[in-house]
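J.: return atomic coordinates for the entry below.
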Amino acid sequence: MPGPKELDPSSSPRAMVGSELRHAREAAGMTQPELGAPLFVSGSFIGQLELGTRRMQLEYAIKFDEILDTGGFFVRNCRAATKSKYPDHFADAVEAEAIATAIKEYAPLLIPGLLQTEAYARAVFRGGRPTATEDVIDQLVEARLERTKLLSDPTTPLFWGILDEATLRRQVGDAAVMAEALRNVANLMRRHRVIVQLLPFSAGAHMALEGALKLMSFSDAPPLVYLQSMGSGQLLDDPASVARYELTYDLLGASALSPRESLAQIEQLAEDYDHEAQQQ
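T.: Got it, this is the predicted structure:
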């Protein structure tokens, strides 16, 4: 069995704190489950902290300093390690997304963030924050576009999206914005960089009617599920929950159009939006 992944402590504050946590735990002769027990968390949760996929909260930092006798190191570094440009409910998911080997996402209302164009993202943020300053919107768009760089690698991570038909029919921005956004998705599909399936309205009721779903897999850590709702989100690692949502995703894929059929529909809608934009 391969050993744990070697982290580059200079890559981020979280990576540094995670690396030190693993070093201190091993020096104390403790396993991940043994360290997690006094905190009432699983061994896999400790592993995620060590990998930097979970943000270290102050309450955990205090306990680690006590248990591992690290002289306040984790409390001192907790703030830097948890600093993020993203909302608290989403920051852990973004960190996990950045090191995932596979991402499967069901999008019920909006094109997934990793597939968005600048104009589409700007329209999304402006719609959700009608009184925000342009500087605020610019910062949000910049953070969104930074995430899309994950797909600049030709093979990793694998991205498989299931888009509800509503994501293509709901006009975010004007028709030109939608045409560009759908062409971007189609181009990624044609380059074989992503797998996308369209879940048509005709599929009817399904197991994910209540919201968005993201599954993330890793080379050396258990899979995670991220569930998002308005202004909040939840990152789950419980094996039973993960298995349930994996089944949900598989059933969605079985009800969706094939990637080939989905590409044809997406390109046709992009043409329709182009025609509408020319008329306008």
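J.: contacts, neighbours, all on C-alpha from now
T.: OK.
J.: which residues in the protein form strands?
T.: 102-107, 158-164, 194-199, 212-217, 224-229, 232-236 (DSSP state E).
J.: which one of those strands has the most crowded surroundings?
T.: strand 194-199 (a mean of 25; mean count of other CA atoms under 10 Å).
J.: now distance to Asn184 too, for the strands of the chain, in CSV please.
T.: Below are the strands of the chain laid out as CSV (distance: least, CA to CA, whole Å):
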stretch, distance to Asn184
strand 102-107, 16
strand 158-164, 14
strand 194-199, 11
strand 212-217, 21
strand 224-229, 24
strand 232-236, 27
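J.: out of those strands, flag the one nearest Ala121.
T.: strand 102-107 (14.7 Å; CA to CA).
J.: Proceed likewise with the subsequent sequence, for comparison:
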Amino acid sequence: MTTAHGEGETGILRCFGQQLRLLRTSRGLTRAELGAKLSYGEDMVASVELGRRIPKPEFIERADAVLEVGGLLTVMKEEVARARYPAFFRDAAKLEAEAVELHVYANQAVPGLLQTEEYARAVFGVLRPPLDEGIVNERVAARLARQEIFHRTPHPLMSFVIDESVLRRPIGGRDVLRGQLEQVLLVSHMRHVEVQVMPLDRDENAGMAGPFTLIETKGERRIAYVEVQNVSRVHSDRESVRALEAKYGTLRAQALTPRESLAYVEKLLGEP
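T.: Purely as a prediction, here's the structure:
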């Protein structure tokens, strides 16, 4: 992984890097020596110490064990991991990871939690101004890591309402779209997940104001996340959340049923 993006994430990376350097030098180790003990190269250690790269969890765990610091580094693992996300999404990512229920309406692109690696790379690749290749790789890896939520126990209850236009838009090309539709079908068969399609021919669509996500956490907090043009907001006040919950209920009623949606995606896959 390469250069981080944004003041918040570079701050935590620099802090972690400085801590690693102080602990390394206090043990009398060079970067090359520590790298050898961690099974990483000297360049990797240098980049982490300078806050230029986001260390993977296994790097942090090995460094903590090798330097015998009793959790001083691993305690920062979660915050370092959050640096993988753009600043505007970081709070939402933390809430998403704690969700017992999660409901998503999408009318611009396939929701990140459902994206294949190829589709995610294409989505980040078309952003303007363009992102550095290293940042694209970083964002793709972070997006795929979020999908661990599908396999968490106990399973969170999840639903998605996706506009038909999203499933027809060939971001990345026809082959990429086909792989993405197959992924949507695969996830649709999970018992704790429901996917619905909002047809273009509906004369009523409650989601014209844009995409949003509803989250309920273990502590029974109910939150809404809204993002437009990389400007995001997490709503926690009951009035705002209730309004979006009502909107989502209407969207589910207007959309195809889960079974009809499954058949629709299968039909799309059969089209030339």
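J.: on that earlier part again, ok, which of the strands of structure 1 comes nearest Gln48 of structure 1?
T.: Here strand 224-229 is closest among the strands of structure 1 (CA to CA), at 10.0 Å.
J.: and for that closest one, what's in contact with it?
T.: 93, 211-217, 233-237, 242, 245 (CA atoms under 8 Å, 6 or more residues apart in numbering).
J.: that one against structure 2, how far on average?
T.: Superposed on structure 2, strand 224-229 of structure 1 shows a mean distance of 0.5 Å to its aligned residues (mean CA distance after the TM-score superposition for structure 1).
J.: okay, angle between that strand and strand 212-217 too, please.
T.: If you take axes from the mean of the first three to the mean of the last three CA atoms, to 10 degrees, strand 224-229 of structure 1 sits at 160 degrees to strand 212-217.
J.: distance from the chain centre to strand 224-229 of structure 1, please.
T.: Its chain's average C-alpha position is 8 Å from that of strand 224-229 of structure 1, according to CA atoms, centre = their mean, to the nearest Å.
J.: any idea how far the longest helix anywhere in structure 2 is from the chain center?
T.: Secondary structure assigned by DSSP state H gives helix 7-26 as the longest helix of structure 2. Relative to its parent chain, helix 7-26 of structure 2 has a centroid offset of 24 Å by CA atoms, centre = their mean.
J.: got it, and stretch 128-136 of structure 2?
T.: The answer for stretch 128-136 of structure 2 is 16 Å, by CA atoms, centre = their mean.
J.: how long is that stretch end to end?
T.: Stretch 128-136 of structure 2 has its terminal residues 12 Å apart, counting by CA to CA, to the nearest Å.
J.: which parts of it are buried?
T.: Within stretch 128-136 of structure 2, the residues that count as buried by 16 or more other CA atoms under 10 Å are 135-136.
J.: I'd say Ile149 of structure 2 and Ala97 touch.
T.: Yes: Ile149 of structure 2 is within contact range of Ala97, at 6.8 Å (criterion: CA atoms under 8 Å).
J.: hmm, who's touching the helix ranked longest in structure 1?
T.: Counting residues, the longest helix found in structure 1 (DSSP H) is helix 259-279. With CA under 8 Å, 6+ apart as the test, helix 259-279 of structure 1 has contacts from 168, 174-176, 178-180, 182-183, 186, 189, 195-198.
J.: for the longest helix of structure 2, buried residues please.
T.: Under 16+ other CA under 10 Å, the buried positions of helix 7-26 of structure 2 are 9-10, 12-14, 16-18, 20-21, 23-24.
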